[in-house]
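Trainee: okay, sequence plus prediction incoming.
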Amino acid sequence: MNSLVPSAVLKQIKSGQLNPVYLILGADEYEKDEIVDAFEAVVEEELRPFNVDRFDGMDAGSKSAKVSLADVLGALRALPMMTARRIIVVKRADLLLRSAPESEETTRNLALLKEYLDDPAPTAILVLTAESLDGRQGISKHLKSNATVIQCGVLEDPSDAARWLSRQAKAVGVAMEAEAVRELASRIGPDVRRLRGELDRLLLFTSGQERITASDVREVVGAAVSLDDWAVTKAIEKGQTATALRELALLIDGGAVPQMLLGQLAWVVRTRLSGPRLVPAINFVFRADKALKRSAVEPRVILEKLVVQLCSAKVN
């Protein structure tokens, strides 16, 4: 098994010296998407409709499934058009591989995929993403043996979390004080999903500031329990971004359903917003609803972005 860290694979993509099969694992969906986008950019934009195929394991596993292993195999066999290579992306590949019912066709397609992995086409780059693979499946072992494996968001302890935060802040051009890094890392620990969400929230909250401070972390991250289910809407009515974000976090951490929270935020728009900001606010809610249903982005981040947008809107 050939392994690369995310930064190394991005350099490899820029060099043009690509391997035929990549397996991107880990919990950091943002980082995985960044790598997938880099692979797709290998093909010139005007040629991507003919040479880039995207599949999602979320669309597999039912009688009306839109995606099957046979579809992926067909894409791998197709020849490129006006370029040297095709890019075939399979997101959430673990769902596709485990969703296939036991049948003669499934057995045949899995055997064909194994054959392909042993002797991949020189005109195709296969990129699969998953949080993890079921090690009990023979195809999982075969993939790991034949693919270049990239691990995203693998953190073991708060020290790893602190280094991850420092790198991410630097990557977006934001200064984050050492005490702020330690504060956030100690509060969240090595949970890359929550770290990504909390950092995104801090970036929204501190927009326009020169740096993120430990005080910002303590104000935004919040405590453990919300005592008022409508505290978020009340804070939005008053334009209190930090309070609204903190109360939203408490509700989410307490198990509130994202769609229910979106309903409360939609109520704010319908009843409390007016003037030239109303139409944009309606669009913000519409986009958030669409993202919750279709996007791989964590619901927490989608709702936090919406709260920041609504807090800047005019209230009655």
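Mentor: Alright, I've got the coordinates.
Trainee: from here on, contacts and neighbour counts on C-alpha atoms
Mentor: OK.
Trainee: check contacts around Ala124.
Mentor: Pro20, Leu76, Pro80, Arg85, Arg86, Ile87, Ile88 (Cα atoms under 8 Å, 6 or more residues apart in numbering).
Trainee: can you give me the neighbour number for Asp118?
Mentor: When neighbours are counted by other Cα atoms under 10 Å, Asp118 registers 14.
Trainee: how close does it sit to Leu23?
Mentor: As for Asp118, its distance to Leu23 is 15 Å (criterion: Cα to Cα, to the nearest Å).
Trainee: picking that back up, in strands, which of the contacts of Ala124 appear?
Mentor: Applying DSSP state E to those, the entries found in strands are Arg86, Ile87, Ile88.
Trainee: is it true that the last one touches Arg54?
Mentor: What it means is Ile88. Yes. Look at Ile88 against Arg54 with Cα atoms under 8 Å: they come within range, at 6.1 Å.
Trainee: quick one, which of these two is more surrounded?
Mentor: Comparing Ile88 with Arg54 by other Cα under 10 Å, the one with more neighbours is Ile88, at 23 against 13.
Trainee: would you list the contacts of Ala124 in a markdown table and tack on distance to Glu210?
Mentor: Shown next, in a markdown table, are the contacts of Ala124 (distance: Cα to Cα, whole Å):
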| residue | distance to Glu210 |
| --- | --- |
| Pro20 | 43 |
| Leu76 | 48 |
| Pro80 | 47 |
| Arg85 | 44 |
| Arg86 | 43 |
| Ile87 | 40 |
| Ile88 | 41 |
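Trainee: farthest-separated two in these?
Mentor: Pro20 and Pro80 (14.2 Å; Cα to Cα).
Trainee: specify which residue of these two has the higher count of neighbours.
Mentor: The residue with more neighbours, out of Pro20 and Pro80, is Pro20; 20 against 17, by other Cα under 10 Å.
Trainee: ok, and the closest non-adjacent residue to the more buried one?
Mentor: Leaving aside its chain neighbours, Pro20 sits nearest to Ile125 (4.8 Å; criterion: Cα to Cα, 6 or more residues apart in numbering).
Trainee: quick one: contacts for that neighbour?
Mentor: Residues near Ile125 by Cα under 8 Å, 6+ apart: Leu18, Asn19, Pro20, Val21, Tyr22, Arg85, Arg86, Ile87, Ile88.
Trainee: dropping in the other structure now:
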Amino acid sequence: MPGRLSLAAARQRISSGDIEPLYLVTGEDEAGMSALATALADSVEEDFRAFNVQRFYGSDGGVRLASVLDAASTLPLLSPRRVVLLLQAERVLAARKRPAAGAEAADDEEGESDEGGGEVKSPAGDLALLKVYAKSPHPHAAVAVFASGLQKVFEGLASEAAVVVCEPSFDALRSLAQEHGVRFEPGAVDLLRARAGADAGRLRADAERVVLYAAGRQVITREHVAEVTGRAAAAGGGQLWKEIANRNTAAALREMGLEFDEGAVPYMMLGLLRSVVERTVASRDLPRALDLVLRTDLALKTSGGEPRVLLERLVVELCGMGRA
């Protein structure tokens, strides 16, 4: 049903299978927006996501709304729907006000003032196309457009699309606890809030990292929080190297997830994995391990898959090999 939805309401509907054909998502809670994108992608059965989930990034040169909607027109394969995500859509749908020298030309474009950061100039073509699509979206697809700073533009389409405004909230701990079936001890809550201060976005991000780290535990303690949030001062990748060297697959994948959450660079991660191969893999498995590293390197350089997925697969393979 079109209209304005909270982030929690949108995620609840998606988890129950009530998925809208068009989502317009904006706000300042980047972690919340990312979680919503993941929930939509996960609504497609895992075995068929490669065929039915497509992501576009506004930061990629040449990406336009027309190409996104064209992808949505393709019928799903062995699935009830396709999911098409346009992330960083503000790069496509809006451009900041031009300098004075270009003011005359800028006046020829449609403009709209939005909260935070001055006037926003919206390219008429892409916005007009979005408005046309909102009137008659493809029933076999779920299209989600994620853009910062376009709340007023999106709310103007609330009668025809699901508009989700993601704002940081200090209720994040409660919602995460309910979502993952865990309980935060008072000491854990106090430490998370003390570290985040007034930054609700950081509170949610830190809490999500702690939940990931404590996967399988029903109670989140102060010690869990201290270990995860204190990692920034530690040598990057050290614990990941150790877990792979010890062939602890689950722990290694958990550490890799934390490294990515902290902004690890994929190529640096690959270098760390190569070090593990050279120093810990048995000689009988070494040729295959090095071949996997080279294949992963090539895939990273040629956009042969999502970096995190490629590296996680490599970790699983390495943890199954003999030790030197």
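Mentor: Yep, that arrived. Here the structure is a predicted model, which means the values were calculated and not measured.
Trainee: quick one: TM-score?
Mentor: TM-score of the superposed chains, computed with TM-score structural alignment, normalised by the length of the first structure, equals 0.59; 283 aligned residues with a Cα RMSD of 5.5 Å.
Trainee: quick revisit: out of the ones in strands among the contacts of Ala124 of the first structure, which is nearest to Leu251 of the first structure?
Mentor: Minimum distance to Leu251 of the first structure across those is 39.1 Å, recorded for Ile88 (Cα to Cα).
Trainee: separation between that closest one and Glu105 of the first structure?
Mentor: Ile88 of the first structure sits at a distance of 22 Å from Glu105 of the first structure (criterion: Cα to Cα).
Trainee: for Ser312 of the first structure, same thing?
Mentor: Relative to Glu105 of the first structure, Ser312 of the first structure is positioned 55 Å away (Cα to Cα).
Trainee: the residue nearest the centre of the first structure and Val154 of the first structure, how far apart?
Mentor: Among the residues of the first structure, the one closest to the centroid is Glu29, at 2.9 Å (Cα atoms, centre = their mean). Counting by Cα to Cα, the separation of Glu29 of the first structure from Val154 of the first structure is 12 Å.
Trainee: do the same with Ala244 of the first structure
Mentor: Separation of Ala244 of the first structure from Val154 of the first structure (Cα to Cα) stands at 30 Å.
Trainee: cool, Met81 of the first structure as well?
Mentor: Plainly put, Met81 of the first structure is 37 Å away from Val154 of the first structure if you go by Cα to Cα.
Trainee: more neighbours: the two, which one.
Mentor: Legend: neighbour count by other Cα under 10 Å for Met81 of the first structure and Val154, higher for Val154 (16 against 13).
Trainee: thinking again about what came up before, distance to Lys293 of the first structure added to the ones in strands among the contacts of Ala124 of the first structure, as TSV?
Mentor: Output for these, formatted as TSV (distance: Cα to Cα, whole Å):
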residue	distance to Lys293 of the first structure
Arg86	29
Ile87	26
Ile88	24
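Trainee: ok, so of those residues, who is nearest Val268 of the first structure?
Mentor: Nearest to Val268 of the first structure among those, counting by Cα to Cα, is Ile88 at 42.6 Å.
Trainee: any idea how far that closest one is from Ala235 of the first structure?
Mentor: Noted for Ile88 of the first structure: a distance of 45 Å to Ala235 of the first structure, by Cα to Cα.
Trainee: could you do Lys141 of the first structure as well?
Mentor: Between Lys141 of the first structure and Ala235 of the first structure the computed distance is 51 Å (Cα to Cα).
Trainee: before we move on, what about Gly255 of the first structure?
Mentor: According to Cα to Cα, Gly255 of the first structure and Ala235 of the first structure sit 20 Å apart.
Trainee: neighbour count for those two, which is higher?
Mentor: Between Gly255 of the first structure and Ala235, counted using other Cα under 10 Å, Ala235 has the larger neighbour count: 19 against 9.
Trainee: would you mark the buried spots in stretch 146-165 of the first structure?
Mentor: Neighbour-count burial for stretch 146-165 of the first structure flags 146-155, 158-162, 164-165 (criterion: 16 or more other Cα atoms under 10 Å).
Trainee: hmm, who's touching that stretch?
Mentor: Contacts to stretch 146-165 of the first structure, defined as Cα under 8 Å, 6+ apart, come from residues 1-6, 9, 19-28, 31-32, 117-118, 181-182, 184-186, 188-192, 195, 199.
Trainee: from the opening residue of it to its closing one, how far?
Mentor: Using Cα to Cα, one end of stretch 146-165 of the first structure lies 32 Å from the other.
Trainee: how far does that stretch sit from the chain's center?
Mentor: Distance of stretch 146-165 of the first structure from its chain centroid, counting by Cα atoms, centre = their mean, to the nearest Å, is 15 Å.
Trainee: kindly report the same for stretch 234-241 of the second structure.
Mentor: Relative to the mean C-alpha coordinate of its chain, stretch 234-241 of the second structure is positioned 23 Å out (Cα atoms, centre = their mean).
Trainee: which ones are touching the closest residue to Val316 of the second structure other than its chain neighbours?
Mentor: Closest residue to Val316 of the second structure apart from its sequence neighbours, by Cα to Cα, 6+ apart: Thr249 at 6.2 Å. By Cα under 8 Å, 6+ apart, the contact set of Thr249 of the second structure is Glu243, Val315, Val316, Cys319.
Trainee: quick one: which helix or strand includes the third one?
Mentor: Which is Val316 of the second structure. Taking DSSP states H and E as the definition, one finds Val316 of the second structure inside helix 307-319.
Trainee: and that helix, what other elements does it pack with?
Mentor: Packing contacts for helix 307-319 of the second structure, counted by 3 or more Cα pairs under 8 Å, 6 or more residues apart in numbering; DSSP states H and E, involve helix 238-245, helix 249-261, helix 266-280, helix 286-301.
Trainee: quick one: the counterpart of Met260 of the first structure in the second structure from Cys319 of the second structure, how far?
Mentor: When the second structure is aligned by TM-score structural alignment, Met260 of the first structure is paired with Met268. According to Cα to Cα, Met268 of the second structure and Cys319 of the second structure sit 19 Å apart.
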